[in-house]
Structures are given as structure tokens and as C-alpha cells.
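**Q** Give me coordinates for this.
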Amino acid sequence: MSDKHDELQFLLQEILNTFQSQFTAGISEFELITLLKQPPYSLFDEDALRDPLTLFQTHFVLFHSLYHLRNEWREQKVGELDIRATQIKLAPILSFDAGLQASDPLADYYLDWTNLSATDQAGVNDLLNSFWQKMAGVDGNHYFSQEAVNEAILTLQITSIECLSLAQLKQQYRKLQHAKHPDKGGSVEDSQQVLQAYTTLYKYMSNR
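**A** Sure, this is the predicted structure:
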């Protein structure tokens, strides 16, 4: 996968990690995509979802991240994420202990990028790069207010972004997210602010 794809997939994974309360209540795929289209995330583009092929790509990329999240939450004993288009729901830990090792053809399908396209691996990479350009506004005409950028810089405690690389940005994000996480004495609001700042600066730096 390209570095740009890896970074954006990481961003999607981080955002989904903050949706534990929505998953506990239960949320449909449509509702989840709708949330991801809105601020502070603005990860999915409204117009791109009107195209059938892009809509399938959105579904696949989202489910790919959801199955990775399911595996992560299993390891952390957070719970079992039941993933369906009609409802994505987080069940209590005790409900899945006995079936952890069961074969899951759907998970295998969505975790394999080659199933996104009938083309070869190079074709899948090109398709993914094109998808993320549409969905996240990368390499496109995207407006960023200086006020929003300055606020994000302050939130992430960055001195200057002039010589800052995307890898360094991610490293600083992870450092602050670790410190601000509710499990580390932070709050949900602080954690979400850090995520929003990272999203803003990632898109801004990608479009410079």
C-alpha cells in the first residue's frame, strides 16, 4: 500500500476508535457514513458517494477498518463488534469468548485488499489512491481557514509545521492521544479535540 493510503487508513481507524458509545447502542452503516461525512471528521465526500463504484469502495474500505477494529477490541477485551450493513453493534465481552476462533469468511474477504478490485495489486493501489483523493480531498481544492489550522497547531502542541513531516505529525498525535486518553486520566472531549486537530493538519499538509 502507498504511504498516503496507510496514513488515511490510520486516520479512519483512529476515528472509528472514538465511536465506542455509538457501537454499543448500535448504528447502521448508512448512519456511520453520514457521521463520517460531517465535521469534525469530514472524511467522506458527499458527491463521491453518489457514484455506485465509489459507494462500493467506501463500503469496502469502511468494513476493512471495522474488521481490524473488531480484532483490536477482541485483543483488548473491549467487546465483540458485530459488523453488518443494517447494524454495527458492540456486544459485551462474555458473549463472544466461546466463538473467538470460529472461521469468518466475511472477515477474510474484507481484510484482503485484493478483493476490492479484480485487477492486480498495482491496480488495487491505484484504485485506493484515487478513492482517498475523492473522499478525503487530498490533492484536490480544499479550503482550510487559517484560524482552524492555528487552533490545530496549538492543540497538538506543535511549534511550526513548515518543516514538519506527516510521519512526525502522526508521532505527535499518538503521543498526545496517549496522554489525553480517558484511560490515562484524560477525557473523551480532550481525546476528540486531539483527533480533530490531527485530521485538520493532516489534510492541510497533504494539500500544500
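**Q** For the rest of this, base every contact and every neighbour count on C-alpha atoms.
**A** Noted.
**Q** Helices of the chain, start to end?
**A** Using DSSP state H, the helices found in the chain span residues 3-17, 20-25, 29-37, 52-75, 105-111, 121-136, 146-155, 166-180, 188-206.
**Q** this one as well, want them side by side:
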Amino acid sequence: MEPETAITELQAAVEPILHAHPQGITEMALMDRLAEAGHPLFTQGERGQPAALYRAHFLLFHALYRLRAALAEAGLGLEIHCLCIRLRRLPGQASTGGELIDGDPLAAFYLDPTNLEGMDNAAVERLIADGLCRTLGAGDRDADLAELGLSPGARPSEIRRRYRRLAMRHHPDRGGDTATLQRINDAYQRLMAR
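**A** This is a model prediction of the structure:
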């Protein structure tokens, strides 16, 4: 099968799964759903080695970023993070999708197929040891700001202030939800690490 056809089929397989999980789905759960649907790239045997898992991860994120650009034309957004992949409504009018890639280093990375070339087990293990996988999984700034209910131009002092309010409101000891607090904590940590 041609690579372009395989990616198009992967996008087509992913979209209904995302619609079925409006609260979001993790990368591994999405891979499991694709494996259950019989997609050969995502079977457990194919994910057993670091290079195979990296290939599955890379191709999935490649398809997700392409899907995000296509969905933007219909006024839908796609949050892409290994811990939560979910559809969302874009504020305002539909977009062409181009601005969703411009200035997004993760999109640029995953949309460049040369970043998949030469990735054997040793190369993947070097990436992990160098911390690049953690860096690439950092998510995009706008999505993290949106998680905190902030606009893209928010300053660090605003981020800290908003984080403290949300952390207090959503803390389980105060009747909040653990999953919500974890998403808030993760977004805050990524924002402050940049």
C-alpha cells in the first residue's frame, strides 16, 4: 500500500473513534482501538519493540496533525497530546488550517516524514535518553493556555495566578475532580517549562 493511501486510511479510521470519545482519549487507548479494528500498524506485536512503537506513534501523530488541518476547515479543532486527544469547537469562524501548523513545532516535526527515517531501536533509545520524546510530547502552548482558560498572549504572572485559582477550585480535597486537576497541573508545568 502506498504511504499516502495508508495515512489517508489511518485518518479515516481515527476520526470516528475521536467522535465516540468527546471527553478525549489517550494515545495508547487510541492505538488499542485501532488494533481492535484490525489496523496492522497498531497490533500488540507491532508495538513490542521501541522502533516499532516509535513508528506507530509517529504515523499516528502524522495522521492526527493532517486530520487537525482538515477539521479546521469545518470549524473543528483537534487537541493533540499523548494523554488527551480530543475534538473541540474552534472559536469564531472556520479556519483554513494553515495557521494551525505555522509556528507549531510539534506539527512541523510530525508532518515531516524524514523524522521517521533511520529510527531503529538504538536511535529510539537515544531519543528517550536525550529527553527528546518528553520535549516532543510537551503539547502546544495554545492548548495548554486554553486548558487554563487563558488567551494566547497570557503572561507568566497571569498563568501562575490562574493556575492557583483553578488548582484550589478543582482540588479533590475541596470536592474537585482528580482528572481535571491533573490536566491543569500538566498544562501549567508545560507552560512554565517553556
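**Q** Report the TM-score for the pair.
**A** The TM-score (TM-score structural alignment, normalised by the length of structure 2) is 0.53; 116 aligned residues with a C-alpha RMSD of 2.7 Å.
**Q** before we move on, the earlier item: and of the helices of structure 1, who's closest to Leu90 of structure 1?
**A** Comparing the helices of structure 1 by their distance to Leu90 of structure 1 (C-alpha to C-alpha), the top pick is helix 20-25, with 4.6 Å.
**Q** mean deviation of the closest one from structure 2?
**A** Superposing on structure 2 places helix 20-25 of structure 1 at an average distance of 2.9 Å from its equivalents, by mean C-alpha distance after the TM-score superposition for structure 1.
**Q** helices or strands up against that helix?
**A** Judged by 3 or more C-alpha pairs under 8 Å, 6 or more residues apart in numbering; DSSP states H and E, helix 20-25 of structure 1 is in contact with strand 88-91.
**Q** Give the aligned range of the strand it packs on in structure 2.
**A** Mapped onto structure 2 using TM-score structural alignment, strand 88-91 of structure 1 spans residues 85-88.
**Q** Which residues does that stretch contact?
**A** 18-19, 21-27, 76-80 (C-alpha atoms under 8 Å, 6 or more residues apart in numbering).
**Q** 7 Å - rerun?
**A** Contacts to stretch 85-88 of structure 2, defined as C-alpha atoms under 7 Å, 6 or more residues apart in numbering, come from residues Leu18, Pro22, Gln23, Gly24, Ile25, Thr26, Glu27, Leu76, Gly77, Leu78, Glu79, Ile80.
**Q** and it, how far out from the chain's middle?
**A** Computed by C-alpha atoms, centre = their mean, to the nearest Å, the separation of stretch 85-88 of structure 2 from the middle of its chain amounts to 9 Å.
**Q** Now which residue in structure 2 aligns to Ala167 of structure 1?
**A** Aligned partner of Ala167 of structure 1 by TM-score structural alignment: none.
**Q** since we're on Ala167 of structure 1, how many residues are nearby?
**A** 11 (other C-alpha atoms under 10 Å).
**Q** I'd like to know how far it sits from Ala197 of structure 1.
**A** According to C-alpha to C-alpha, to the nearest Å, Ala167 of structure 1 and Ala197 of structure 1 sit 15 Å apart.
**Q** Ok, Tyr204 of structure 1 next?
**A** In terms of C-alpha to C-alpha, Tyr204 of structure 1 sits 11 Å off from Ala197 of structure 1.
**Q** Looking at these two now, which is surrounded by more residues?
**A** Under the criterion of other C-alpha under 10 Å, the comparison of Tyr204 of structure 1 against Ala197 puts Ala197 first, with 22 against 17.
**Q** Tell me the counterpart of the more buried one in structure 2.
**A** In structure 2, no residue is paired with Ala197 of structure 1 according to TM-score structural alignment.
**Q** on that earlier part again, list buried residues within the contacts of stretch 85-88 of structure 2.
**A** Leu18, Gly24, Ile25, Glu27, Leu76, Gly77, Leu78, Glu79, Ile80 (16 or more other C-alpha atoms under 10 Å).
**Q** so how far is Tyr110 of structure 2 from the fifth one?
**A** For Leu76 of structure 2, the distance to Tyr110 of structure 2 under the criterion C-alpha to C-alpha works out to 20 Å.
**Q** got it, and the last one?
**A** Note on Ile80 of structure 2: its distance to Tyr110 of structure 2, by C-alpha to C-alpha, is 11 Å.
**Q** just to revisit the earlier point, so which of the helices of structure 1 gets nearest Pro92 of structure 1?
**A** helix 20-25 (8.8 Å).
**Q** Adding distance to Arg55 of structure 2, write the contacts of stretch 85-88 of structure 2 out as a markdown table.
**A** Formatted as a markdown table, the contacts of stretch 85-88 of structure 2 follow (distance: C-alpha to C-alpha, whole Å):
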| residue | distance to Arg55 of structure 2 |
| --- | --- |
| Leu18 | 21 |
| Pro22 | 26 |
| Gln23 | 26 |
| Gly24 | 22 |
| Ile25 | 20 |
| Thr26 | 17 |
| Glu27 | 13 |
| Leu76 | 27 |
| Gly77 | 25 |
| Leu78 | 21 |
| Glu79 | 21 |
| Ile80 | 17 |
